[in-house]
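*Asks:* Predicted model and sequence follow; I will ask about them next.
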Amino acid sequence: MDRKTAVSPAARTPARSAAGADWRDVPLAPVVLLFGPEDFIASRAVDDVRRKLRAQNAELELTSLDAGHYSPGQLGLVASPSLFSEPKLIEVAGLAAMNDDFLQDALAYIKDPAPDVSLILIHGGGVRGKKLLDALKALGAPRIECQPLKKDPEKAQFVSAEFSLAKRRIDAPAVRALVAAVGANLSELAAACSQLVADTTGMVSADDVDKYYGGRVEATAFRVADAALAGNAPVALSTLRHALATGVDPVPLVAALAMKVRQLAKVFGVRGSSAQLARDLGMAPWQVDIARRDAGHWNGPALVTAIKVLAEADAQVKGAAKDPVYAVERAVTVIATAARR
């Protein structure tokens, strides 16, 4: 393939609609901005650009710069044509701490990018270099948001997408279990998806997730909560006592119970499709389905009792009581016996 045909500047000129591009599918352009503090998403976006450019020309020349330790003229020097005119990818990290020399050189460069050069600018967030950010926006350069996935529905969508890309299936309870087990860190969540894809066959189930990640604090907490809300006191208490005996702190146990009860309360007595309620209540459809299933074990007075005992337990495990273990055991017992089996 002719190199100039593959990566000509005209073919890579960003459309203004590319400003909100997807980090899983970064458009090739003379300049791309990755903005936000989530390093994992930024690294995935960079990998996507590298892969696409190397598919066009395996002789891609890669250069890395640090905007916080930048010397005047560096950008122009590395962007200049090489002896054999290979296409270039320049990755500049640390824009959140960019020095004035980089700011001035970048402002000049983006007005007239070098041919056959792709420039990725990685900004961890904040207002440093606002003049450059505004200039990139005015030029219509693709901007990839690299923001943390804080909500469980976002993490669930991430897991589903990882399996979809791997051409594998995972059922809804398994998605939920995986998010509960390793969802605090996005890179760990991605690694868990990769491990399950590599080490299992067929549809990935909650049992598969439990086999690999069942020992995690979050997963244990949600197993306790599931059993309690289903009115299965023996399982809830035995799981709880095992968790406490192996060093699990009472705080995440109460937090898991509280989250489950809040979701149950949201759907209690509410009609509508799972998709509609998910949009209205800020939940994933599978969370609505699970909460509705749990709601079948509850009536109004019992739910009020659960909410009150959880409020007390939350205060007690955070310092209001001398025995937080007793507090969480009492909460689990009250909730599990209040629910109808």
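*Replies:* Ah, there it is.

*Asks:* rest of the way, CA atoms for contacts and neighbours
*Replies:* OK.

*Asks:* Pull the number of nearby residues for Gly183.
*Replies:* 23 (other CA atoms under 10 Å).

*Asks:* this is the comparison structure:
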Amino acid sequence: MPPAPRRAPARAASTIPQVSWRQPQPAPIVLVSGPEDVCAERAIAGIRDYLRAEDASLEVSDIRADDYAAGQLLGFTSPSLFGEPRLVRVAGVEKSSDTFLAEALAYLEAPQDGATVILRHTGASVRGKKLLDAVRAGTGGGIEIACAAIKRDADRFDFAAGEFHAGQRRIAPAALRSLVSAFADDVTELAAACQQLMSDVAGDIGEDVVQRYYGGRVETSAFTVADTAIAGRYGDALVALRHALASGADPVPMVAAIASKLRTMARVAGNREPSKALAARLGMKDWQVDRARRDLSGWNEASLGIAIQAAARADAEVKGASRDPVYAVERLVTVIATRAPYGA
């Protein structure tokens, strides 16, 4: 019997300041935690830029905690002859060697003046938990920058909106939704797309701009398939589905996207609360409630129930219960678009 998988480290109660990855700042110890690499990379680069703006002579060094040579940490953080500030970036803390852990714990007791040490821990393993607990307890005078996973559609929407806000640029809500749906499976690509639009396009960014840049990507997204099927546009939905599959789309996330939209519709159906109040109660965004209400046009309790059951069946089939996942998705799209049981 295979051993049980090791769980990620339980998070100790933190007594140190929690800092946003969008507004990073230096400290003797900076713990950059969590699995979202694009946010972690931004935070680490932001600290480097902050320190370099203060002193252009900043010395930057990199250490691998899993391939660590004894004495590296103290060597890189010790003052040089001219006393330049030092930044030491430590990657792979979730795979730390015993030697690194011992030296890092010792370093926390007496951090070097003028040195900033960044510890990057993805949370992928329990390795390094003692070190993280010590940092979070305040040993070493550190801060934490948490980079939580961006998985939900609402999280991706907030991320992209934050990109344009940080760049002091305006983007139309419909354009932002199209952009997020086009890059629903890759936050790194979504971030790059946001930066490209801000770099290439002058003025406000509308939906026509997103379509011009990423129209092909938008047309093959799972959310486009879901939207056309939910709207009852059967032919368009099948064309979009075949285009998506021909472009290499995976049936598993496609079914997940469709099921997610159906669940949102079910949560909103029959509720007459104002969008803002309902969104707050359900943990959603105002625009998600408004979109779900528009999607519900032409649906009733029976047809929505049939669609949700079909999505549950398709989810099982694309994950191994069927030998033909493509057929499973096509059948699901047919049920949704026709709003009737398959073959009825």
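*Replies:* Received the coordinates, thanks. In this text, all values refer to a predicted model and were calculated from it rather than measured experimentally.

*Asks:* TM between them?
*Replies:* TM-score for the superposed pair, counting by TM-score structural alignment, normalised by the length of the first structure: 0.84. Supporting figures: 324 aligned residues with a CA RMSD of 2.7 Å.

*Asks:* residue boundaries of the strands in the first structure?
*Replies:* According to DSSP state E, the first structure carries its strands in the segments 31-35, 61-66, 88-93, 117-123, 143-145.

*Asks:* Serialize those to CSV and add fields for mean neighbour count and distance to Leu310 of the first structure.
*Replies:* What follows is the strands of the first structure, written out as CSV (neighbours: other CA atoms under 10 Å; distance: least, CA to CA, whole Å):
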stretch, mean neighbour count, distance to Leu310 of the first structure
strand 31-35, 25, 39
strand 61-66, 15, 49
strand 88-93, 21, 45
strand 117-123, 24, 41
strand 143-145, 24, 37
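
*Asks:* As CSV, the ones you listed with distance to Val328 of the first structure would be great.
*Replies:* Formatted as CSV, the strands of the first structure follow (distance: least, CA to CA, whole Å):
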stretch, distance to Val328 of the first structure
strand 31-35, 42
strand 61-66, 49
strand 88-93, 46
strand 117-123, 43
strand 143-145, 40
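
*Asks:* so which of the ones you listed gets nearest Ala338 of the first structure?
*Replies:* Distance to Ala338 of the first structure, taken as CA to CA, is lowest for strand 143-145 among those, at 45.1 Å.

*Asks:* Mean distance between the closest one and the second structure after superposition?
*Replies:* Its aligned residues in the second structure lie a mean 1.3 Å from strand 143-145 of the first structure after superposition (mean CA distance after the TM-score superposition for the first structure).

*Asks:* helices or strands next to that strand in the packing?
*Replies:* Contacting strand 143-145 of the first structure under the criterion 3 or more CA pairs under 8 Å, 6 or more residues apart in numbering; DSSP states H and E are the following elements: strand 31-35.

*Asks:* The strand it packs on: average distance to aligned residues in the second structure?
*Replies:* Once the two are superposed, strand 31-35 of the first structure sits an average of 1.2 Å from its aligned residues in the second structure (mean CA distance after the TM-score superposition for the first structure).

*Asks:* what residues are up against the residue nearest the centre of the second structure?
*Replies:* For the second structure, Ile150 is the residue whose C-alpha lies nearest the centre (CA atoms, centre = their mean; 2.1 Å). Residues in contact with Ile150 of the second structure (CA atoms under 8 Å, 6 or more residues apart in numbering) are Glu36, Arg156, Val187.

*Asks:* ok, those residues in the first structure: which stay?
*Replies:* Retained in the first structure (both residues aligned by TM-score structural alignment, their matches' CA atoms under 8 Å) from these: Arg156, Val187.

*Asks:* Of the contacts of Ile150 of the second structure, which is the most crowded?
*Replies:* Ranking the contacts of Ile150 of the second structure using other CA under 10 Å puts Arg156 first, with 24 neighbours.

*Asks:* Pro17 of the second structure matches what in the first structure?
*Replies:* Per TM-score structural alignment, the equivalent position to Pro17 of the second structure in the first structure is Ala19.

*Asks:* Verify the stated contact: that match with Leu139.
*Replies:* No - the pair Ala19 of the first structure / Leu139 is not scored as a contact, 9.6 Å apart, by CA atoms under 8 Å.

*Asks:* Those two - which one has more neighbours?
*Replies:* Set Ala19 of the first structure next to Leu139 and count neighbours by other CA under 10 Å: Ala19 wins out with 21 against 17.

*Asks:* Spit out the contact partners of that one.
*Replies:* Listed by CA under 8 Å, 6+ apart, the contact set of Ala19 of the first structure reads Lys137, Gly140, Ala141, Pro142, Arg143, Ile144.

*Asks:* now Ala6 of the first structure
*Replies:* With the criterion set at CA under 8 Å, 6+ apart, Ala6 of the first structure makes contact with Gln56, Asn57.

*Asks:* In contact with the nearest residue to Ala328 of the second structure once chain neighbours are set aside, which residues?
*Replies:* Distances taken as CA to CA, 6 or more residues apart in numbering place Ala314 nearest to Ala328 of the second structure, at 5.4 Å, with adjacent residues excluded. The contact partners of Ala314 of the second structure, taken as CA under 8 Å, 6+ apart, are Val255, Pro325, Ala328, Val329, Leu332.

*Asks:* tell me, how many neighbours does the first one end up with?
*Replies:* If you count neighbours by other CA under 10 Å, Val255 of the second structure ends up with 26.

*Asks:* ok, now how distant is the nearest residue to it once chain neighbours are set aside from Ala237 of the second structure?
*Replies:* Spatial nearest neighbour of Val255 of the second structure, chain neighbours left out: Asp315 (6.1 Å); criterion: CA to CA, 6+ apart. Asp315 of the second structure sits 18 Å away from Ala237 of the second structure, going by CA to CA, to the nearest Å.

*Asks:* Over to Glu41 of the second structure?
*Replies:* Per CA to CA, Glu41 of the second structure is found 38 Å from Ala237 of the second structure.

*Asks:* again, but for Gly142 of the second structure
*Replies:* Distance from Gly142 of the second structure to Ala237 of the second structure, by CA to CA: 52 Å.
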